[in-house]
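the following comprises the amino acid sequence and a computationally predicted model.
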Amino acid sequence: MLIRSRRGWEIPETQVTPEAIVTRRRALLGTAGLAAATIATPAQAGWGLFGGSAPPPPRKPLVAPANPAYQGGRPLTPEADATSYNNFYEFGGSKSVARAAQALPAEPWTIELAGLVARPRKLALEDLLKQVSLQERVYRHRCVEAWAMTVPWVGFPLAELVKLAEPRPEAQYLVFTSLADPATMPGLRQSWYPWPYTEGCTLAEATNDLAFLAVGMYGKVIPPQNGAPVRLTLPWKYGFKSAKSIVRVEFTTRRPVSFWERLQDSEYGFWANVNPDVAHPRWSQARERLLGTDEMVPTRIWNGYGEFVAGLYTNLENERLFV
C-alpha cells in the first residue's frame, strides 16, 4: 500500500472554503460597512467582523512620477484587496497575514551586497534610495495559485542596484534573501521549511528594464504584508519569484535553488515564467481570478510582457521555462 505524507503547505479538500461562502463574503462586508457607517468605515467594520482588532496603521506617503511605459493594461486592484490578501509564509500559511505582519521590523533596514561584486558591503536603505530614481509603475501580478492583481508600485529598476554593486565579469545569477526573524515571524517555527526565503534570477533578467525593486504601492510606503520595506517585482513570472523584505543580494556563478524549488521542484522551478498552456501539476493556469472583482480572465503568456522579455529565453529549448 502506498502511504503519502501530506506536505506542510497542502490542506485536505475537507478544509477548503466552499465557493459559496467565498463569493458571499464581499456582499457581507458591504452590508456590514453600511450598517456601521455612522461609527466606522467599511474597512474598519470588516476588520472587526472577521476577527481583527484594528486596521493596520496609516502608511507614510511616497509619491513618485509615473512611468507612462508601464500602465498595467487593466483597472487597478482596490488597495484594500491588494493589501489584505497576501502570501507571506513567514507570518503564516493563510492569506490573512496583514495583522501579524505589522510586527515586521522594517526600520532601520540594510541590504547586503555579497558575492562576486567589486566591493561587498551593506547599504542602509535610506542611503540606497539617495542613489536611485524612484518612479511609479503599474504592473500586473500573477500568482502561481491562479489569482492576479494590478498594482501601482513605487520603486526603481533592479538594474540600478546591479550597477551600484558592480558585479564581476564571471557573475551570472543573483540570489535574493528575505528577512528571517524568529522573534517576529511565527511561520519560521515550521522547521521543515528551508528558511530563510530565497529566490533567484539571471543577471540578464535582473538588468531587463521590467525587473523592479518596489518600496511603495498606491502612493505610500509598502506595507509589511506586501514585503516592506523593499521587495522584488518580476511581473512576467509567477509571484513567488518576487522575494519580499530583502536583506541580501548575492552575485554568483551558480544557478540558485530557491525556497519553493527546494520544497517541490516539480511544481516550482527556477524560471517560473507565466504561460497559460503549461498547467501546474495540480491545477490549470489557463485562467486567473482578479482580486477585487473575482472575474475570471484568460492568462497571457509571459503575463502579457512578452515584447520585453521573450528574447531572454532563446536557445533554452531544454529548460522548463514555464514551471
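Here it is on my side, so go on. All of these numbers come straight from a predicted model, not from anything done at the bench. Residues are numbered from 1 along each chain as shown.

alpha carbons only for contacts and neighbour counts from here, please
Will do.

dump the residue contacts of Asn275.
Each residue near Asn275 by CA atoms under 8 Å, 6 or more residues apart in numbering is listed here: 285-286, 299-303, 322.

and which of these is nearest to Val257?
Phe322 (15.9 Å; CA to CA).

burial count for Arg7?
Using other CA atoms under 10 Å, Arg7 is surrounded by 10 other residues.

and it, how far from Gln190?
11 Å (CA to CA, to the nearest Å).

residues that sit against both of the two, list them.
Common neighbours of Arg7 and Gln190, counting by CA under 8 Å, 6+ apart, are absent.

all strands for this protein, in order.
Along the chain, the segments classed as strands by DSSP state E run 66-71, 110-115, 121-124, 135-142, 147-157, 173-178, 198-202, 212-217, 220-221, 231-233, 246-252, 287-290, 296-298.

just the angle between the longest one and strand 135-142, please?
It refers to strand 147-157. Put simply, strand 147-157 runs at 150 degrees to strand 135-142, going by axes from the mean of the first three to the mean of the last three CA atoms, to 10 degrees.

now do strand 147-157 and strand 212-217, the angle between them.
100 degrees.

deepest of the strands of the chain, which one?
Among these, strand 212-217 has the highest mean neighbour count (mean count of other CA atoms under 10 Å), at a mean of 26.

report all helices and strands that that one contacts.
strand 147-157, helix 158-165, strand 231-233 (3 or more CA pairs under 8 Å, 6 or more residues apart in numbering; DSSP states H and E).

okay, helices next: where are they in the protein?
Taking DSSP state H to define them, one finds helices in the chain at 19-35, 42-49, 79-82, 98-101, 125-129, 158-165, 203-206, 259-263, 306-309.

make CSV from these and add mean neighbour count and distance to Trp195 to it.
Shown next, in CSV, are the helices of the chain (neighbours: other CA atoms under 10 Å; distance: least, CA to CA, whole Å):
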stretch, mean neighbour count, distance to Trp195
helix 19-35, 13, 31
helix 42-49, 18, 30
helix 79-82, 14, 25
helix 98-101, 20, 17
helix 125-129, 14, 23
helix 158-165, 18, 24
helix 203-206, 18, 23
helix 259-263, 18, 7
helix 306-309, 13, 30
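
presented hereafter is structure B, for comparison with structure A:
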Amino acid sequence: MLIKTTKPGDLPESAATPETAYLKRRTLLKGLGLGGLLMANSTRAGVLDLFSPGEEKQSDSGRKPLQFDSDQTTAGLTRTPEKKITNHNNFYEFGTDKTDPARKSQSLKTEPWTLAVEGEVEKPGRVDVWQLMAGTALEERIYRMRCVEAWSMVIPWVGFELGKFLRRFQPTSRAKYVAFETLYDPEQMPGQKNRYLGGGIDYPYVEGLRMDEAMHPLTILSVGLYGRTLPTQNGAPIRLVVPWKYGFKGIKSIVKIRLVEKMPPTSWNKLAPDEYGFYANVNPAVDHPRWSQATERFIGPGGPFSVKRQETLPFNGYGERVASLYSGVDLKKYY
C-alpha cells in the first residue's frame, strides 16, 4: 500500500460534502453571433440548485472495478459523493447544461479505445487503453479540484502519472509542450454536430501543458474514480487531471497526445482568449473578467443557502509542490 503524508491544500473533514447534497446544475448560455460569448453563472448569484433524492442521471452500466494502491495523502478527508461527481459535469460534446453529459453520453462506445502518442518522441506509437489499464500500476489520488466557475470538489481519481507514461516513448530534446486531443465523433457526441449546442467550441477539443507541468508527479492520466472505471460523463476511458489548474484543463476521452516544440492551441483559449489563458493556474489574484476568483464554494451540509464561501488557495493549495515551476513568470499576464 502506498503511504503518504498530508500535503498543503488537503481539506479538513468538516469542509467536505455529505452525500445528501447534490448539486444540480449551473446553466451556460452562449450567443454565437459575431463571435460573442454569453454565459449565465448561477454561482455568482450565490444560489445553487440541488438534486432531489432519486433524480440523479448516472448510469453505472459497463463500469468495471479497478485494482490500485490507496492514496493516504488525504487521510480523514470525506470525499465528494460519487453521485454528485457523476451528475455535475462540463463536457460540452454532450451539451452545455451540467446534467447533459450524464444524460446524453451513456451510449458513447469506449471499447476498443486507442491512444496515439506522437510528435517529438523517439518511439511514437499507439496503445490500447484497456490493455494499458490492465498492465499499469494504478494509484488512487484524492485531489482537490477547482472549477473556474468558483466551485470545488474532492475527487478520488484512479490513474497513473502522465510523466512516467510519456517516458516510455522517449521524448526528444525538442519536446517543450504536450498537446492533447479528444475524440472527434459527431455521431456519438451531439455537441460536436451542432455548434450552438456544443457551446461554440471548434472541435475536436484540444488542450496543452508545458513539458515540465506534464512531467510533474501530481499530473496524472485518470482511468477511474471511486474505484471503478470512469463514467462516460467524466471522460471515459482516459482523461487528464492537473489538480493545481482550473478544471477546463482536464481534457476528457483523449485519443491523441502529441509532444511539440511550440505552445499548442487550446479550445477555451481559442474561443475566449481574454477569459481563458493557456496556463489556467488556480490564482485568486487573477479574476475572470465576469466574476471574482478570490473565493469559492465547497458544498457542505444542508441546503443551498448553508453553503459557505471560502478563500481560494493559490495553485489550489498545491503551491508548495508546484510554485517553483513558475519562478519568474508573471502569472497575471500568463493567466
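It's in. Here the structure is a predicted model, which is why all the values come from computation and not from measurement.

export the helices and strands packed on strand 212-217 of the first structure to a markdown table and tack on distance to Gln264 of the first structure?
Below are these laid out as a markdown table (distance: least, CA to CA, whole Å):
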| stretch | distance to Gln264 of the first structure |
| --- | --- |
| strand 147-157 | 20 |
| helix 158-165 | 27 |
| strand 231-233 | 22 |
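
and the residue nearest the centre of the second structure?
Nearest to the geometric centre of the second structure sits Gly250, at 3.1 Å (CA atoms, centre = their mean).

mind telling me what that one corresponds to in the first structure?
Alignment note (TM-score structural alignment): Gly250 of the second structure maps to Ser242 of the first structure.

pretty sure that match is touching Leu232, no?
Yes. Look at Ser242 of the first structure against Leu232 with CA atoms under 8 Å: they come within range, at 4.6 Å.

corresponding residue for Asn87 of the second structure in the first structure?
Counting by TM-score structural alignment, the partner of Asn87 of the second structure is Ser84.

nope, Thr295 of the second structure is what I meant
Thr295 of the second structure maps onto Arg287 in the first structure, by TM-score structural alignment.

which residues are in contact with the closest residue to its match other than its chain neighbours?
Nearest residue to Arg287 of the first structure, sequence neighbours excluded (CA to CA, 6 or more residues apart in numbering): Pro298, at 4.4 Å. Shown in contact with Pro298 of the first structure (CA under 8 Å, 6+ apart): 276, 286-288.

closest one of those to Ala214 of the first structure?
Ranked by distance to Ala214 of the first structure (CA to CA), the contacts of Pro298 of the first structure are led by Glu288 at 23.4 Å.

what's the spacing between Ile238 of the second structure and Phe160 of the second structure?
Taken as CA to CA, the span from Ile238 of the second structure to Phe160 of the second structure is 11 Å.

hey, what's in contact with both of those two?
By CA under 8 Å, 6+ apart, the residues touching both Ile238 of the second structure and Phe160 are 221-222.

quick one: contacts for the aligned partner of Asn234 of the second structure in the first structure?
Mapped onto the first structure by TM-score structural alignment, Asn234 of the second structure lines up with Asn226. Residues near Asn226 of the first structure by CA under 8 Å, 6+ apart: 83, 86, 88, 244.

please redo it, this time with the cut-off set to 7 Å
83, 86 (CA atoms under 7 Å, 6 or more residues apart in numbering).

equivalent analysis for Lys241 of the first structure, please.
Lys241 of the first structure neighbours (CA under 7 Å, 6+ apart): Glu199.

what do you get for Pro186 of the first structure?
The neighbours of Pro186 of the first structure, taking CA under 7 Å, 6+ apart as the test, are 90-92.

shared with the second structure, which of the residues you listed?
Among those, the ones still in contact in the second structure (both residues aligned by TM-score structural alignment, their matches' CA atoms under 7 Å) are 90-91.

ok, the contacts of Pro186 of the first structure vs Arg254 of the first structure, which is closest?
For the contacts of Pro186 of the first structure, the nearest to Arg254 of the first structure is Glu90 (26.1 Å; CA to CA).

tell me how far that closest one lies from Tyr193 of the first structure.
10 Å.

and the two? which has more neighbours close in?
Neighbour count, other CA under 10 Å: between Glu90 of the first structure and Tyr193, Glu90 has more, with 26 against 18.

the more buried one touches Gln190, doesn't it?
No. Between Glu90 of the first structure and Gln190 there is no contact under CA atoms under 7 Å: 9.0 Å.

give the aligned equivalent of Phe180 of the second structure in the first structure.
Using TM-score structural alignment as the criterion, Phe180 of the second structure maps onto Phe176 of the first structure.

which residues does its match contact?
Contacts of Phe176 of the first structure (CA under 7 Å, 6+ apart): 198-200, 243, 246, 248-250.

and the contacts of stretch 153-168 of the first structure?
Counting by CA under 7 Å, 6+ apart, residues outside stretch 153-168 of the first structure touching it are 64, 113, 116-118, 132-138, 206-207, 209, 211-218, 251.

run the last query once more with 6 Å
Contact partners of stretch 153-168 of the first structure, identified using CA atoms under 6 Å, 6 or more residues apart in numbering, comprise 116-118, 134-137, 207, 211-217.

re earlier: can you redo the helices of the first structure as CSV with distance to Pro12 of the first structure?
Shown next, in CSV, are those (distance: least, CA to CA, whole Å):
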stretch, distance to Pro12 of the first structure
helix 19-35, 15
helix 42-49, 26
helix 79-82, 26
helix 98-101, 24
helix 125-129, 42
helix 158-165, 39
helix 203-206, 37
helix 259-263, 18
helix 306-309, 36
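
Tyr70 of the first structure: which of those helices is closest?
Nearest of the helices of the first structure (CA to CA): helix 306-309, 11.3 Å.

which residues of the second structure does the closest one align to?
Against the second structure, helix 306-309 of the first structure falls on residues 319-322 (TM-score structural alignment).

same check on stretch 251-267 of the first structure?
With TM-score structural alignment as the criterion, stretch 251-267 of the first structure aligns to 259-275.

quick check: end-to-end length of the matching stretch?
26 Å.

check stretch 232-249 of the first structure too.
Using CA to CA, the two ends of stretch 232-249 of the first structure sit 11 Å apart.

next one: it to chain centre, how far?
6 Å (CA atoms, centre = their mean, to the nearest Å).

before we move on, back to that, and the match of helix 306-309 of the first structure against the first structure, how far off on average?
Superposed on the first structure, stretch 319-322 of the second structure shows a mean distance of 0.8 Å to its aligned residues (mean CA distance after the TM-score superposition for the first structure).

so how far is that stretch off the chain centroid?
Centre to centre, stretch against its chain (CA atoms, centre = their mean), the figure for stretch 319-322 of the second structure is 19 Å.
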